[in-house]
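A.B. asks: attaching a predicted model along with its sequence, questions to come.
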Amino acid sequence: MSVNPEGPSPAAVAAPGSASSPLTERHERAAAHADYRAAFNAAQTAMALVDHEGRVVSANDALGTLLGTEPAALHEQSAAELVDLTGDPRTWHAYREVLQGRSARFRCTRRLKHPDGRSLWTEVTVTPVPGRPRALVSVADVSERRELQARLRHIQMHDPVTRLPNRTLFFERLSTALEASSYEPGGTGRIGLCYLDLDGFKAVNDTLGHRVGDRLLAAVAARLTECADSDGYARSGGHLVARLGGDEFAVLVEDSMGREQLAELARSVLVALQQPFDLVGQRLSVSASIGVVERAADGTTATGLMQDADTTLYWAKADGKARWTFFDPERNAYRMTRQALSSTLRPAVERGEFALEYQPLVGMVDGVVRGVEALVRWNHPQFGTLAPNRFIGIAEEDGSIVQLGRWILRSACRQARQWQIDHPGATPLFVSVNVAVRQVWDSDLVADVAGILAETGLAPHLLQLELTESAVMGSAGRPLQALQALSDMGVRIAIDDFGTGYSNLAYLSRLPVSVLKLDGSFVRGFRYDDGTHPNPADETIVEAMVQLAHRLGLTVTAECVETAGQAERLRRIGCDTGQGWLYSRAVGPERIDGMIGVSQQAV
């Protein structure tokens, strides 16, 4: 038997202006009360009327069925305990606000235990009764809706090919793992990530089709999951293996035990994926490149972790593929510096951040400065003064070497002409300028040189252009035509670092070369003062190259001359000019002024 709900007041039942007798009004109120009671008990939604303390005043049959008891047995019980509103402080506070009349409505979702053992998801709504110290608690079974939502979420959050968590779920789990509130007591507070993609997967798709490619991805996913599950340090929840898209996968390790754990996991993944895959008559072999990151979760962001993982994966591929590589902060700092330099290189030319220094090229016989090599320096506002090896390679990669090279050439020619004007009685110095092959391909170098010589008034024979041996020896087509045109103009062409590249001597008779610059590695073998004896083979090789050059009408410059003993031996075997710290480091143009016409042998 249900406990009767409270009925409406007489004023609410009697029609305004009614002429009914008091007895009739009582009968009408009783009938209305009975109707409300019947509707309350017949409702399919489980409901209870509670007082301002939250005790059940009346409950309907649906609530009794939901809780597995008679409605009458619920009388005076705490509704909050019946539907689990006491466990969460925020939920309990919101519920009490409605009971006290300070809030118009409260709704939450709760998981309840059905008498038959099933778990039910319910939506509990608490609404105050106007004008009465009562509230109506309704409990709706939303289990089917929750299950549908769960199925839809699973579809939305999982990859249909591999059935692994997809990119969305991966980042959701990663973000949660990085929240400070998720660190468990006694945990390590660290996080690890293996980020990988398959080497050569595109070839499988292109040659065998996407169907075979999908089967391969599913097989890879199975092996990754097996590796993650067998990891001896895995938490009770296991590692998260996800497909991030294409042939990219990730293994997220929460509460990492350190680099060794991640290294062992990466090794096991690499070995597992290198085993052949047998897929419906197709035997396929693939490998993977893996970027590994491991660090404290505190202070780490999902974006930062993934950026470092992506960078490390790139390193693994650049280092030869089929390998795993740990994130290296120093290597990353170098990469970031390169990016910073690359993005500011072109504007730096316009801002005048570059300057030239000059290293003397000295006659080996008399020690007189014959010329200078122009060496560019970048006065970077953030990184200070940078030598050419820090940025020339970047300039060649992004093409800014054309603009920078043109500035170097113009500045060097202008300075050489100025020295000639300032020292009219001395033999004019020639200036040697390094030229990158890309300057020949991406610009009209011949026109640039001709224009700059005309603009500065420098004679062509006082300009020497240096190209590396590897660039000159393989010259053909446009580069060779440009070199020939420059030589015909009177400009001298020098091969820099000779002896370290192809060393195809047959080219020397065909190229318009005037000077060979011997690489410093040969010259260093001439030292006595470091406690070692010179290598006789070095002297033999250098002497042979000098004799060959002279027979071809070329002059020879020895680089990296550091001691008087080296200079004497190089002079004896016939080197024409020397360059190195024995004579001078690269210095500003004002220092070269004081060297013109003065022997440097005693320096």
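C.D. replies: Received it, and whenever you're ready, just let me know what you need. Quick caveat, the model's predicted, so the values are computed rather than measured. Numbering: from 1, shown residues only.
A.B. asks: drop to CA atoms for contacts and neighbour counts, all remaining ones
C.D. replies: OK.
A.B. asks: and the helices in the stretch 251-400 of the chain?
C.D. replies: Here the stretch 251-400 of the chain has its helices, by DSSP state H, counting those that start in this stretch, at 259-274, 302-318, 329-351, 392-398.
A.B. asks: buried set for the third one?
C.D. replies: Within helix 329-351, the residues scored as buried using 16 or more other Cα atoms under 10 Å are L341, S342, L345, R346, A348, V349.
A.B. asks: try this one side by side with the last:
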Amino acid sequence: MDIYKLFSRRKLGIVALFLLAPLLIYLISQSQSDHFRPLVLGVGEILFSLIAIIGLWMAAKQYRQISKKYHVAWLFLLIAVLSTLVADLFWRFSSNPRFFDLFISAADVVYIFEYLCFFIAMGVFGAQQFNRIEWLKRAFDISIILIATLLAFLIFVFTPAINLLETRNNTGSFLLMLYPLADIILMFAVLAVLYFKPRKVYLTPFWLILAGFAVLCVTDYIFGLRMIKGVYSVGNMVNIGWWYSNLLLGLAGYIQYQFLNRKENTEVVLQKTTVFRKWLTSWAVYFPYMMVAWVYLLFIIYHNSDLNLTRELLTGLGAIFGLVLIRQVVVIAENRQLLSSLSRANQHLKLQTQDLRGEIEKSSIIQEKLSYDAMHDALTGLSNRVLFTNRLEHAFERIKRKPGLVYSVLFLDLDNFKSINDILGHNAGDLALIELGHRLGKCIRTVDTLARFGGDEFVILLENTEDRDVTLSVANRILVELERPFLHNEKKVTVTCSIGIVQSIHGYRTPEEVLRDVDIAMYTAKKTGKAKFEIFNIEMGTAATYQLEVEGELHRAITNKELFLQYQPIVNLANHKIVGFEALLRWQHPMRGLLEPDDFIPIAEDSGAINPIGDWVLRAACEQMVNWSKNCEESNKMFLSINLSGKQLLKSTLVESVQNILVDTGLNPRQLTLEVTENTLILDEKVVSERIAALHALGVSISVDDFGTGYSSLYNLSNFIIDEIKIDNLFAENIAPGKKNYAICGSLIQLAQKLGIRTIIEGVEEAKQLEVFASLGCDMGQGYFLARPMLASDVQFNIFEEKNFQLPT
């Protein structure tokens, strides 16, 4: 709600009643007798003075916390009205209104003080900060208006009044004409507010103050004129003008109070007076010049009149023209100053423009470098994934226009590059990558695109490969180029790579699909021997899809209790007694049925799921062994064998996990054997040796599974703490005296016996195999011929409870 919505019809009625109140009181006083009439008039004067005092006090009080400046202005208006009330009391009740023999009374002194307060209030309202030249211009404008107003006052008020006083021999009352002069000076102050701070005059309170001063000016003029003529008497209708003046001032204070109390937005109020505000602001500029024309018109009309004011008119006209000339000099000086400032600003702008041009050039260079960096690898300077993908998208577009075009994509991943960083340092690895980038660049054409995707991965886009031999030729050149060792500090370093190939991007919709399949082909090359290339085919995609599905399903297999263990007995070949069990993991998949370890363990190792699965297997198997021990003392002499993957062995928390499981389950460490493959032993010799030693310190036995099929080395038997070797069943096929495998197995068993290492033959499927290995002195055996894997409940019932399980003889 703004100030214009403050007044409902009811409030407007109250305001109208207030405005009619002075007239009503005057009419009431006229109906009274001569005795009561002065009393009613006195009450009226006090009443309307109090209304003005209360309204102005409300505005001044409300401004105390908002603006000290305007608080002071409204306070002076309040003091002025209080002075009026005091002067009225002096006028009515003083027995000696004159000061000694002077023509001025005590009331006149207070009235003059009233005008002084009004003038100060207007000065505070109009106070504004301008520069020196602007102050001079406005001061000259106000001076021109003041001189024109004084000349008008001299012609129309003062001179006629003096002539009238002389004819009536009443020169002692000429001071009464000073009141209209004071009113004119007051109106001049109001004009200064309008001229110096025009925004304030568009608010309703200012217009009410202006109206109050106008009524006061007219009333003072009529009062002075009637006093000079000797026709003024107490109770004259002139008094209504002073009442209305006080009433308007009080109403201005009240509305200002309401305005501040409701926290009205001044800008919202000003928007309602946009047209008038623009009109008044535009005409205020021309007002001083209109006053010049007004004075010139006065001179033409009155220079030969009976008033005999030629000298005063010439003086005023000369003063005004002098002020106009001086003002023009000030304007010229201002224009020169503005031109000088404009010249300096233009010069400064030129300098800034030059600086800006330089900054733009620098920014352009930086932008070009950022664009280059965004599209290229920082280490090798080759294209990066973003640029390669962009080139591949362009290839798709060109194929749409020319379907006969053929593009091939090669994905390279270095084999065992991590070892170079670990052994020679990352600096050597970076230099090798840079050199590799140069070598790969020599293997392709200028129209082809070579990119580094990060780490040790490189991708090549070959154009115009309608001839499949072009793609294969590039792949072979790369493999041959990498056969040459890299030199680092006079050391030769050999790096190989696995390459996946998509021979045509026809049928693909997005670069992501191409990169997905070429990545699958690269991993296939890595899994099938490394230092080779593989061309993507549908079977690879099916295998990759299967791997992704199984990876996702493995994470919920433990939670859903889809994994379970079977236990295959391990038999002493000398006395044909069961001496232990190997825990074998199985997966009862809800859709794919029963899955053997070879179907999902490699995928679990690639995805990282092998660690939580391995922990579950170890804990479940140990708990089961302890349960058997509680029910059958015979099982206390048996051992439990559990497979351990390479990733499990390299896990830093493996030893701690095994120890915690042994403590939690209560299994005797001597009953636990952990099986590792030969290939696991060469992953990281130092770390593997430390893990095996720590496990052995717990009392756990270490067995080498599939011995003889991996990177077999007699050095491993002496370098690692090994308690047992399991001879792979490949050596058991068609074994017979006189065959090589017979001699090899015999030698291995004899060597193990001399080193104090137990031996187990895996995969015994025939009685003949069992007989041969028993004759060679092999300690233990396991296989389908001896016993198939069984559930824990079957072991409990058949072996430990009923003891009806029969081993072959």
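C.D. replies: Sure, I can see it. Every value quoted in this text rests on a predicted model; they were computed, and no experiment measured them.
A.B. asks: fetch the TM-score of the aligned pair.
C.D. replies: After superposition, the two chains reach a TM-score of 0.54 (TM-score structural alignment, normalised by the length of structure 1), with 395 aligned residues with a Cα RMSD of 4.7 Å.
A.B. asks: adding distance to S599 of structure 1, write the helices of the stretch 251-400 of structure 1 out as CSV.
C.D. replies: Shown next, in CSV, are the helices of the stretch 251-400 of structure 1 (distance: least, Cα to Cα, whole Å):
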stretch, distance to S599 of structure 1
helix 259-274, 60
helix 302-318, 50
helix 329-351, 36
helix 392-398, 33
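A.B. asks: circling back: redo the buried residues of helix 329-351 of structure 1 as TSV? Include distance to L224 of structure 1.
C.D. replies: Below are the buried residues of helix 329-351 of structure 1 laid out as TSV (distance: Cα to Cα, whole Å):
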residue	distance to L224 of structure 1
L341	39
S342	38
L345	44
R346	46
A348	48
V349	50
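A.B. asks: where in structure 2 does the longest strand along structure 1 fall?
C.D. replies: Across structure 1, the longest stretch assigned as strand under DSSP state E is strand 369-380. Mapping strand 369-380 of structure 1 onto structure 2 (TM-score structural alignment) gives residues 578-589.
A.B. asks: could you do stretch 572-586 of structure 1 as well?
C.D. replies: The aligned range for stretch 572-586 of structure 1 is 775-789, by TM-score structural alignment.
A.B. asks: quick one: that stretch to chain centroid distance?
C.D. replies: Distance, stretch centre to chain centre, for stretch 775-789 of structure 2: 69 Å (Cα atoms, centre = their mean, to the nearest Å).
A.B. asks: try stretch 412-423 of structure 2
C.D. replies: Centre-to-centre, stretch 412-423 of structure 2 and its host chain are 40 Å apart (Cα atoms, centre = their mean).
A.B. asks: average distance between the host helix or strand of A544 of structure 1 and structure 2?
C.D. replies: Under the criterion of DSSP states H and E, A544 of structure 1 resides in helix 536-551. Compared with structure 2 after the fit, helix 536-551 of structure 1 shows a mean deviation of 2.2 Å (mean Cα distance after the TM-score superposition for structure 1).
A.B. asks: may I see the buried residues of that helix?
C.D. replies: Neighbour-count burial for helix 536-551 of structure 1, counted by 16+ other Cα under 10 Å, picks out D538, E539, V542, E543, M545, V546, Q547, A549, H550.
A.B. asks: show the end-to-end separation of stretch 555-563 of structure 2, please.
C.D. replies: Start-to-end span of stretch 555-563 of structure 2 (Cα to Cα, to the nearest Å) is 11 Å.
A.B. asks: where do the strands sit along the stretch 351-500 of structure 2?
C.D. replies: 408-415, 449-454, 457-462, 486-488, 491-493, 496-502 (DSSP state E, counting those that start in this stretch).
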